[in-house]
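1. Give me a 3D structure for the following:
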Amino acid sequence: MVDTKREIERKYEAGAGTGPSNLSDLPDLTRVRGVSAVVDRGVVELDATYYDTADQRLAAASLTLRRRTGGHDAGWHLKLPVSDGVRDEIHAPLSDTVPPALTGLVRSRTRDAELVPVVRLRSARDVRHLVDGSGGLLAEISLDRVRAERLSGGDGTTEWTEIEVELADGSDPAILDKVEKKLRKAGVSRSASSSKLARALSETGRRPRKEAVVAAAPVTAGDHVLAYVRAQRDAIVALDPAVRRDVHDAVHSMRVATRRLRSTFRSYGAVLDRTVTDPVRDELKWLAGELGADRDREVLTERLTAALDGLPPALLSGPVHDRLRTWAQARRSGSRHRLVAVLDGGRYLDLLTTLDALLVTPPLRSAAADTTGKTLTKAVRKDFAQLSGLVAEAVALESGETRDLAIHEARKKAKRTRYAAELAAPVLGEPAKELVRDMKALQSLLGEHQDSVMARQALRDLADQAHVATESAFTYGVLYGREEQRAATAEAALPEAWESIQGESAF
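-> This next block holds a predicted model:
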């Protein structure tokens, strides 16, 4: 069993002439607005062993995995970066080996590499609580005297003293700024290291291996395409733990990254050899399908729930809310385990390894050397022209299933055109940025139509289930009619919207 805590903290240098070496030497923190008392919580002895791969893949991504004894939260801790000074700390009970729940959360980084002890940190932590007038905890300030011992990948030991200020759960983050102002006046400065582990690794052996990056700003078409591909690969890897934890919007965000990659490989076939990238596209399509297995139903459920909530009571007939809930949960059972199994599976991990290899040895074609922007412009124009043909085809058709399919194809092409322009924007400037904005607006319009199509299919399914259960299907018919109207409105708006885009586009 694991639990998660959002950790918001700041680290400061202490001792060695940079400021107070004891908490008792700090200024009176009761003079910080909102702080009524500083409560001495004593000294606690902490003993933590940090784990990583031999080439320090976790440290390179600013992840820390440790087994710690001492203190109120002894056990295994995995810290995932959220933003500067903010991390999600995931706890698991104390055990002799790394818990499977945590190894899964770092698998997109470690792949098949073994996790080994790299550093042991022993700290004497002097703790104070900053509390308000009612005794509520605002923040914890501690002074840690740390001794680090390298266990692998280096040798030697190092010692230092640092101050940590950690925000209490539910407390206003502004208190951290107020405390810092007082600390600075006492000669205390922010730590140069992001974590104890980072400092220990730096001072006792080899630094974490950082992935090779382009030394200079992208120049060629190949540079820009690879930078975009790298960003999407990085997004997939970084989102993996959030998807496993069922963090809001994580599945959708990873799915978008797979779409961007697939679109890039197709749009920029003049830059990257498609005989190499097409098989990768197929695997990305598979992954997107696995990610979307439940996402589409979730989106539909939200839409239909909102539609039901918007109906007056007179139009609600039968147990419609219960029926919708049952329908929504019908395929949900076991889905989280299924998706985690996919992310643990060899096919997914092989895909990540393939993307790594593609970036290390990219299958560049001759057009990749172009520095004029012509190659990028040509790719965007080609996608835009194809989109124009699809929109014209959709507009010319009569309303019905054939037009629905044509609009759906136009929507997919609008996404691809948007991603192509997004990639090219650093080179092509405002015209490409304007096209990205236009494609977002068009996606929204065409997406509303597609959502209506899917909602009507779901409503027919719900009505059939209600009929079998001898329930009234009246409300589903009402919603169906409203969805038809929403689709008709989108269809009617399409010609004018597209004419405006064509008239303003530089492509």
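
2. Please make it C-alpha for all contacts and neighbour counts, starting now.
-> Fine.

3. quick one: secondary structure of Val38?
-> When classified by DSSP: H, G, I helix; E, B strand; the rest coil, Val38 comes out as strand.

4. Near it, how many other residues are there?
-> Val38 has 18 neighbours, counted by other Cα atoms under 10 Å.

5. thinking it is in contact with Gly135, fair?
-> No - look at Val38 against Gly135 with Cα atoms under 8 Å: they stay out of range, at 10.0 Å.

6. So Thr158 belongs to a helix, correct?
-> No - counting by three-state DSSP, Thr158 is not found in a helix; it is strand.

7. That one against Arg145, yeah?
-> No - using Cα under 8 Å, Thr158 makes no contact with Arg145, being 11.0 Å away.

8. Of these two, give the one with the bigger neighbour count.
-> Arg145 (20 against 17).

9. Excluding its own residues, what touches the helix or strand encompassing the more buried one? List them.
-> Arg145 is part of strand 137-150 when elements are defined by DSSP states H and E. Outside strand 137-150, the residues within contact range by Cα atoms under 8 Å, 6 or more residues apart in numbering are 22-23, 35, 118-132, 155-168, 171-172, 175-176, 200-201, 204-205.

10. Among those, name the buried ones.
-> Buried members of those, counted by 16 or more other Cα atoms under 10 Å: 22-23, 35, 118-132, 155, 157-158, 160-168, 175-176, 200-201, 204-205.

11. Could you also give me the structure for this second sequence? I'd like to compare it with the first:
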Amino acid sequence: MQDRREVEWQLEAPDPGRLAARLEALVAEGALLPPRRRRIADLYLDTADWRLHRAGYALRLRSAGGRAEATMKSLAARGGDGLRDRREISEPLPGPDARLMRGAVGRRVRALAGRRRLRTLFRVETERASYAIPLDGERAGTLELDASRILAGDAAALLRRVEVEAAPGVPARELEGFVRRLREEAGLAPAGLSKYEAGLRAAGLAPPGPPDLGSEEPGPSPTLGELAFAALRAQMRRFLAHEPGTRLGEDPEELHDMRVACRRLRAALRIFEEALPARAGRFRRELGWVGGMLGEVRDLDVLLGMAEGWVASAPPEDRPPLLELRRALEGRREEARRRMLRALDSRRYRGFVGEFCAFLRRGPSGRVPGAARPALRAAPGLLREQRRRVRALGDRLGPGSPPEDYHRLRRRARRLRYAVEFFSGLYGRAAEDCVLALKGLQDLLGEHQDAEVAAQTLRRLAREERGLSPEAAFVAGEVSRGCRERARELRKLFPRRYAGAGGRPWRRLRDEMERRVPEG
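-> Here you go, the predicted structure:
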């Protein structure tokens, strides 16, 4: 298995004869070694709904010299000089069949594609001449001269390409002089398209962009329904945009951002309830189900991030039980990820996405009286109600209050913050300052909840994890107590942060809302 950065220049040769003469001269000079020739057959694949492309990857199955491999390449933007810097993940295969992928590529493809079948997009047959580029007695890179035929059904296209690839560990700057000289002397130009892009064009394929759910701009004087649908569409677009990265599972922030969009959707459906049809309540319940699956993985991501810090700060002799604890947490995360992927692959999830997107495209209903209310008239009451709920709980919290009450307040404060954000386009700086103050409170309560969840998870791990050594179980208990102590320290900081969130910023927003209520 390989997981590396592929750094190469992709160039076109308008004058093949001039290029051939220049390559022959470079071999004679010793600037290139004599070529090695081979035939290559490539298949490019994706699902019918372009799941790999939407995740930022192209999938290629290659046969050459009796060997087969599967490769995922990131869809990197090209530089002005034809330079591309891409991630490339490869695994060897017994044969050129996607069903044989069992390694690093196969795991990623299954996470992204789920139950969707792969289909062939197009085929590329290439005659390749490979020239090694020596530098100070070592191979600095490879120049590859490709003559390719792109085949897609009855369509066919020819592609002639020069690629100069830096060897692993060789900085691109080491080859810049060679490439510059080759371009000048052989009349080469930066390639406008990669082979994948050229294949899509030849096959007449155009991967779709983000779904069009309707306008996300409510206008200067929107109704409550228009504002509600603008907010819901914006969050659903973000939700769907982060699904591929969440499936892939390599960047925890992708899952975090998908979960945040899920939370904002649920909040919007509740805040704008009076402007939405009754069936919107079912979408809120479905988002609660999805959010639960995402949250289970996210909590373990946060805990694993903490574990990295524990291991890094511990003396070497104390690390073995911490490393064992981290491995146990990684196992639990993998189990939670499998449950999450099953949920995302389910008919229930597909049905929710399809129905909710159709709902958003239809827009506000004329049969819902609240949808026609001017947003400037509705906003003060809606925001006051959210703030009342925060104060009803927050005003009576103290250091001795149970952790569950702090978590309940966190959820209410988050909903108030989201509500202010949804209306921020109407109230400008006053709303922005209020959001900033609420974010400070939310961050404190979020850190408190992370500490409480970590403590609970570690206690459960010490009791339930089979095969955990007594030393690791003891460490889990000690770290759990440390997390509980951290939560107590955060509760001491709560009164000042709470007072700051509900003072001057809220009063300024309240005054601005009252000033802008329409007459009549």
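
12. Can you tell me which of the contacts of strand 137-150 of the first structure end up in helices?
-> Residues of those located in helices (DSSP state H): Ile175, Leu176, Ala200, Leu201, Thr204.

13. can I get those in a markdown table with distance to Ala368 of the first structure?
-> Shown next, in a markdown table, are these (distance: Cα to Cα, whole Å):
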| residue | distance to Ala368 of the first structure |
| --- | --- |
| Ile175 | 51 |
| Leu176 | 49 |
| Ala200 | 42 |
| Leu201 | 39 |
| Thr204 | 42 |
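
14. Tell me how far the residue mapped onto Arg68 of the first structure from the second structure lies from Glu163 of the second structure.
-> The equivalent of Arg68 of the first structure in the second structure is Arg62 (alignment by TM-score structural alignment). From Arg62 of the second structure over to Glu163 of the second structure the distance is 17 Å, taken as Cα to Cα, to the nearest Å.

15. And Pro207 of the second structure, by the same measure?
-> Pro207 of the second structure is 25 Å from Glu163 of the second structure, by Cα to Cα.

16. same question, Leu188 of the second structure
-> Note on Leu188 of the second structure: its distance to Glu163 of the second structure, by Cα to Cα, is 11 Å.

17. Can you classify Ser193 of the first structure as helix, strand or coil?
-> coil.

18. Now it: closest residue in space that isn't a chain neighbour?
-> Excluding its sequence neighbours, the residue lying closest to Ser193 of the first structure (Cα to Cα, 6 or more residues apart in numbering) is Arg199, at 5.6 Å.

19. For the aligned partner of that neighbour in the second structure, the count of nearby residues, please.
-> Aligned counterpart of Arg199 of the first structure in the second structure: Ala198 (TM-score structural alignment). For Ala198 of the second structure, the neighbour count with other Cα under 10 Å is 16.

20. Just give me the neighbour total for Asp234 of the first structure.
-> Neighbours of Asp234 of the first structure (other Cα under 10 Å): 15.

21. quick one: what's aligned to it in the second structure?
-> For Asp234 of the first structure, the aligned position in the second structure is occupied by Leu240, per TM-score structural alignment.

22. If you count contacts, what does the host helix or strand of its match end up packed against?
-> In the assignment (DSSP H and E), Leu240 of the second structure maps to helix 224-241. Packing contacts for helix 224-241 of the second structure, counted by 3 or more Cα pairs under 8 Å, 6 or more residues apart in numbering; DSSP states H and E, involve helix 252-271, helix 347-362, helix 375-394.

23. So what's the gap between that helix and the chain middle?
-> Counting by Cα atoms, centre = their mean, to the nearest Å, helix 224-241 of the second structure is centred 19 Å from the centre of its parent chain.

24. Would you mark the buried spots in that helix?
-> 224-241.

25. residues in contact with that helix?
-> Under the criterion Cα under 8 Å, 6+ apart, residues 210-211, 213-218, 257-259, 261-262, 264-265, 268-269, 272, 275-276, 360, 363-365, 370-375, 378, 422-423 lie in contact with helix 224-241 of the second structure.

26. ok and that helix relative to helix 347-362, angle-wise?
-> On the basis of axes from the mean of the first three to the mean of the last three Cα atoms, to 10 degrees, helix 224-241 of the second structure is oriented at 140 degrees to helix 347-362.

27. What residues does the equivalent of Gly42 of the first structure over in the second structure make contact with?
-> In the second structure, the residue matched to Gly42 of the first structure (TM-score structural alignment) is Arg36. Shown in contact with Arg36 of the second structure (Cα under 8 Å, 6+ apart): Ala129, Ser130, Tyr131.
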